[in-house]
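[1] Here is a sequence with its predicted model. Questions after.
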Amino acid sequence: MNTPTNARFNHRKYRPATVIAKTDRRWPDQTLTTAPLWCSVDLRDGNQALIEPMSVSQKQQMWALLVSMGFKEIEVGFPAASQPDFDFVRWLIEANQIPEDVTIQVLVQARDELIERTYEALAGVRRAVVHVYNSTSPVQRQRVFNLDKQGILDIAVNGARKVASEAKRYPQTEWVFQYSPESFSTTEVEFAVEVCNAVIDVWQPTPQKKAIFNLPATVESSMPNVFADQIEWFCDHVNQRDSLIISIHTHNDRGCGVAAAELAMLAGADRIEGTLLGNGERTGNMDIVTMAMNLYSQGVDPQLDISMADDIIATVEACTNIKTHPRHPWLGELVYTAFSGSHQDAIRKCLSKQQDDEPWDVAYLPIDPRDLGRNYQSVIRVNSQSGKGGAAYLLEQQIGATLPRWMQIELAQPIQRRAEMQEGELSPEQILHVFRAEFMNNDGRYSLAGYQIDKQGNQYHVQASINDGSQLTLIHGHGSGAISAFADAMHKATGIDVQIVQFDEQAISEGSDATAMAFVQASIRGSRYTAVAQDGDTLSASLNAILFTINKAIIDSRAVA
């Protein structure tokens, strides 16, 4: 058969990945029964991949999230290469921000002056991992460094010696050494072991004081099973295996970063480095949330708290300026939503039979969405795509604004209820009435009397007057934007924590009569509330919509009580 040729898309210029002739592989018969040691690299590997690196306040926000999720090892920067990274490490240490059970990790190339600067950044820390690396693959040796194998091995050994000697200058700190043969997955396994054994000879780890050897798929270039073979071969041939923690750092160039990490654990790895939601260079790093949830869904304790799904998404999006795909595994906005009528019917039937004291077994739902703070309203929705689109279209003609996609889905639920109750077609006027009654009704406790916004650097400060029905209260807050600043102010004044899940605002007229409409969905006390507000001032509309969601939550809590 003749294959069409295209000079711009020619598979013949690529070579298949090298595989190991291995007939004694054991990893296919293994099962994951425990979580790995996790190390988040969001603040370093993830940060360097951003178009706009995180500000100090964003780094602090990400740090707080990682600690609250239960990470015990967090890579916080490359302090020798960046003054902001150096300053952030100093802030963590000098401001006493590192909990007793958390160890920070820093990255450094195997160069003397950079290693010295790294230890300066870490001065006074209780415990830290110093992660040194150099590239080992043939393409790096031949085309980047123009060195033979001995030259690469010398860099690794000299770097290891410098790391060990500098540590002696800071005896008050408990030091953990980590080495990475960068581009391990495209390095000959025999040479990778040779380099690592040379580093082991320098550091002399013991079972009581282990060293970390991190084996990265710097660029994912093979199927996950090939990577697993490499890991198992390495574990079988490296010296002093009982004195080593084998760590894995995969990337997602082939879309298999999580799979490669999981198979690497089967092959003998102990530790996994990655980022929340997979942010990272090119197609991203290994997604820790996905891998942790994969374990959770199999009845394995992931040793991380993923239940704060909305907090994770909100924080990662605020710190990276990257939106979470609605179909992102486990945490995406639509992953527990059934649009198919047959799927909805199966889910309804299973939920009606599911008992609290029995293993979860519901069609189309691999886990209980409530575990992640999602309710069944987001699961059982109108199954007709045209039904949602039709109601939204008729409403848009009434209000003069285009509903965001997520708002169309929220609207479909009360429209469906009204249609079933009425047993007939709803007019545009009736749809508008449902919309206003469900989302624009502010019969609750709080209303906005006035506000003032100031911006200082990257921070917004809000001062607002809130009417609670009997008196005016002055509230204050700050955040990375006006919305988050207002939410912070309400939290401080009322104790109600508001996490914005979805937000959109649109101008619905022009000129002197211009008005704006704000659409908000917020997570409050583990439930989601959606509200819409309209005002001549865009920000007033947004703040009022937030207040509407808080009022809904208060009414809801009273009803439950």
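    That came in fine, so what should we check first?
[2] From now on I want contacts and neighbour counts done on CA atoms only, so please keep to that.
    Noted.
[3] okay, now residue 177: neighbour count?
    For residue 177, the count of nearby residues is 21 (other C-alpha atoms under 10 Å).
[4] distance of it from residue 460?
    In this structure, residue 177 and residue 460 are separated by 41 Å, where distance is defined by C-alpha to C-alpha, to the nearest Å.
[5] before we move on, what about residue 38?
    34 Å.
[6] Who are the contact partners of residue 332?
    Residue 332 makes contact with 324, 325, 326, according to C-alpha atoms under 8 Å, 6 or more residues apart in numbering.
[7] Please tell me which one of the residues you listed counts the most neighbours.
    residue 324 (15 neighbours).
[8] roughly how far out does the helix or strand containing residue 449 sit from the chain middle?
    Using DSSP states H and E, the secondary-structure element containing residue 449 is strand 447-456. Between the centre of strand 447-456 and the centre of its chain there are 31 Å (C-alpha atoms, centre = their mean, to the nearest Å).
[9] now the helices: where do they sit in the stretch 301-450 of the chain?
    Chain-ordered helices for the stretch 301-450 of the chain, with DSSP state H, counting those that start in this stretch as the definition, fall at 309-320, 341-353, 385-399, 405-422, 428-439.
[10] Next one for the comparison:
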Amino acid sequence: MNKDKLKKYKPYPVVHLPDRTWPDKSITTAPVWCSVDLRDGNQALIQPMNLEEKLEMFQLLMEVGFREIEVGFPAASQIEYDFIRLLVEGGHIMNGVVPQVLTQAREPLIRKTLASVQGAREAIVHLYNSTSTLQRDIVFKKGRKEIIELGVAGARLIHEQARETDTRIRYEYSPESFTGTELDFALEICKAVLDVWEPTPDNPVILNLPATVEMSTPNIYADQIEWFCRHLDNRERVIISLHAHNDRGAAVAATELALMAGADRVEGTLFGNGERTGNVDILTLALNMYTQGVDPVLDFSRINRVINTYERCTKMKVHPRHPYAGELVYTAFSGSHQDAINKGMSAAELTESGLWEVPYLPIDPQDVGRTYESIIRINSQSGKGGVAYVMDREFGFKLPKDMHPGFGRVVQEISDATGDELTPEMIFHAFEKEYLFNTNGYALQSFNVVKRHIDRDENASSAEIEAVVIVKGEEKTIAAVGNGPLDAFCTALRVGLGLQFSLHSYHEHALARGSSSKAVSYIEVYDQDEDGWWGAGVDTDIIVASIKALLSALNRSAAKKHKK
């Protein structure tokens, strides 16, 4: 970038607060949440929501648990006014939910705003006027005194109008562009408004201190909030509210630090939708708290429903890397990540502590209604651990650890050839082709245990078997005696077909519960060159499954030797 152009900019001033206390604090309880999706979020859409979409979004917000919802700017347009009347007259506002309406400090707007909530049990009337130095000097060309007079006049009119309605009116005031306003002036105008509204501990006023434009690092916003709280008289009569925008990409961090600095309430939107780079993302804030063991009060256990409703109503898409909600955030492509997640998930199933401790996953996907199937996805960057995870979670095959590298290489070759992500079905098809249906060398036609003998005195047993094996299209009958059916079959292959190999490893498990479920066997053999080869077999009979697994291993050995 052109360094000469840097002269156009100057650093944001810091707050002199050497004894700040917020760095030593933590968030232990959820704030009061206020959704502004239907106002701040809606006005930032290319195509604003219609009445039906607004109502669907409003119902979603109530379902999630919002009890304060800014439903619009009723004096801005007819559809805004009509929507609020629809909520009130249609009985759509659930008990305990308070609609919030926004108005500028202008008499006609205030009167229409109060009229819009007539008949509601309770409503928050949110008054604002611009206080920043830029707005005062460039937009309004007014001094501090005139700006205060504007805010006070608006507050007085709302107070008078509230007395003429049966609706319980709660008050909220915002010095718009708080972060662009001198702290002493923000405090002065807020005190002037409070003098009009005369809050009490039982009927507090909401003072909303918005980072209308995010202009500094998050710690400075926290300093501003702590400074303001310290210098405000009768703090117990005021609810300090935050409304952070995301111009610097740090709205979530700024809000978290400001909560530590003493704020009580947060205004924001789902997925951070809002003007320019957006508002603070309440979903991320809430689930950040959840991962620290703090009840966020909001319920995002059905996150896919939230996503679908949001995308349908706003015509916006949730980014695939969006925290907690994105399509890919519970997905690992990296081989080392996949291996760690695989091991972590297995360990989590055995732990008695109940704590969620899985590498790379700060939250259990099931807690937000997501499934484990999509955690690990396979492409050319993936490794053996991820492939084994998919085989286990998707299809129930718990491959022995020593088998992972071999099958991982099989999948890697396919991924390299296609250059694309492999679906679980593609991975399983590769497993079937490589292990279960690989009968190019030897195929089992029939297998019978002719006789079993158990010597109780010697704690030993023997078995006599007879089998028909297809070798290059020709049936071969083989028979032998061994310590058990598998040992006898190995002897028969060596004697009857002249094969040279030794058994090295054997594993088995059921693929599902129940008496009729299938079993899978995994066998590793060493060939005459002492190379190890794994095979797998599936059958309702565990003995037959092991015979198939043995032939699978021998077929893989023969195929590789033939390629050489």
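    Perfect, thanks for sending it. All values reported here derive from a predicted model rather than from experimental measurement.
[11] Superposed, what's their TM-score?
    TM-score of the superposed chains, computed with TM-score structural alignment, normalised by the length of structure 1, equals 0.70; 408 aligned residues with a C-alpha RMSD of 2.1 Å.
[12] coming back round to it: comparing residue 38 and residue 460 of structure 1, which residue is more hemmed in?
    Shown here are residue 38 of structure 1 and residue 460; by other C-alpha under 10 Å, residue 38 has more neighbours (24 against 19).
[13] any idea how far that one lies from residue 304 of structure 1?
    Taking C-alpha to C-alpha as the criterion, residue 38 of structure 1 is separated from residue 304 of structure 1 by 9 Å.
[14] Next: residue 311 of structure 1.
    When C-alpha to C-alpha is the yardstick, residue 311 of structure 1 and residue 304 of structure 1 sit 14 Å from each other.
[15] okay, these two: which has more neighbours?
    Taking other C-alpha under 10 Å, residue 311 of structure 1 and residue 304 do not tie; residue 304 has more neighbours (20 against 17).
[16] Would you mind finding the match for the more buried one in structure 2?
    Alignment note (TM-score structural alignment): residue 304 of structure 1 maps to residue 298 of structure 2.
[17] and if you look at residue 360 of structure 1?
    Counting by TM-score structural alignment, which is the criterion used here, residue 360 of structure 1 corresponds to residue 356 in structure 2.
[18] didn't its match look like it was pressed against residue 347?
    No. At 10.0 Å, residue 356 of structure 2 and residue 347 do not qualify as touching, with contact defined as C-alpha atoms under 8 Å.
[19] who's more crowded, these two?
    Neighbours were tallied for residue 356 of structure 2 and for residue 347 using other C-alpha under 10 Å; the higher tally belongs to residue 356 (17 against 13).
[20] Residue range in structure 2 corresponding to the strand holding residue 449 of structure 1, please.
    Under TM-score structural alignment, there's no match for strand 447-456 of structure 1.
[21] Determine the next helix or strand in the C-terminal direction from that strand.
    Scanning forward in sequence from strand 447-456 of structure 1, with DSSP H and E defining helices and strands, the next element found is strand 459-467.
[22] Which elements pack onto that following strand?
    strand 447-456, strand 472-479, helix 482-494 (3 or more C-alpha pairs under 8 Å, 6 or more residues apart in numbering; DSSP states H and E).
[23] residues near residue 8 of structure 2, how many?
    Neighbours around residue 8 of structure 2, by other C-alpha under 10 Å: 6.
[24] Could you find the counterpart of it in structure 1?
    Looking across to structure 1 (by TM-score structural alignment), residue 8 of structure 2 lines up with residue 13.
[25] Next, name the residue at the spatial heart of structure 2.
    Central residue of structure 2 (C-alpha atoms, centre = their mean): residue 324, 1.5 Å from the mean position.
[26] Residue 282 is in contact with that residue, correct?
    No. In this structure, residue 324 of structure 2 is not within contact of residue 282 by C-alpha under 8 Å, at 11.6 Å.
[27] follow-up on the earlier one: between the helices and strands packed on strand 459-467 of structure 1, which one is closest to residue 167 of structure 1.
    strand 472-479 (38.9 Å; C-alpha to C-alpha).
[28] Could you give the separation of the closest one from the chain centroid?
    In this view, strand 472-479 of structure 1 has its centroid 30 Å away from the chain centroid, taken as C-alpha atoms, centre = their mean.
[29] what does it correspond to over in structure 2?
    Residues of structure 2 offer no counterpart to strand 472-479 of structure 1, counting by TM-score structural alignment.
[30] Name the residues that touch that strand?
    With contact meaning C-alpha under 8 Å, 6+ apart, strand 472-479 of structure 1 is reached by 449, 459-467, 484-490, 492-493.
[31] Identify each buried residue in that strand, please.
    Neighbour counts over strand 472-479 of structure 1 (16 or more other C-alpha atoms under 10 Å) mark 475, 476, 477, 478, 479 as buried.
[32] Now distance to residue 257 of structure 1 too, for the residues you listed, in TSV please.
    Shown next, in TSV, are the buried residues of strand 472-479 of structure 1 (distance: C-alpha to C-alpha, whole Å):
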residue	distance to residue 257 of structure 1
475	46
476	44
477	40
478	37
479	34
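[33] Show me which pair in those residues is furthest apart.
    The most widely separated members of the buried residues of strand 472-479 of structure 1, counting by C-alpha to C-alpha, are 475 and 479 (13.8 Å).
[34] right, and the helices of the stretch 301-450 of structure 1 - which one's nearest residue 239 of structure 1?
    Judging those by C-alpha to C-alpha, what sits closest to residue 239 of structure 1 is helix 309-320, at 39.4 Å.
[35] So which elements touch the closest one?
    helix 56-69, strand 498-507.
[36] what inclination does it have with respect to strand 498-507?
    Using axes from the mean of the first three to the mean of the last three C-alpha atoms, to 10 degrees, the interaxial angle of helix 309-320 of structure 1 with respect to strand 498-507 works out to 60 degrees.
[37] Show the buried residues in the contacts of strand 472-479 of structure 1.
    Of the contacts of strand 472-479 of structure 1, these count as buried by 16+ other C-alpha under 10 Å: 460-467, 484-490.
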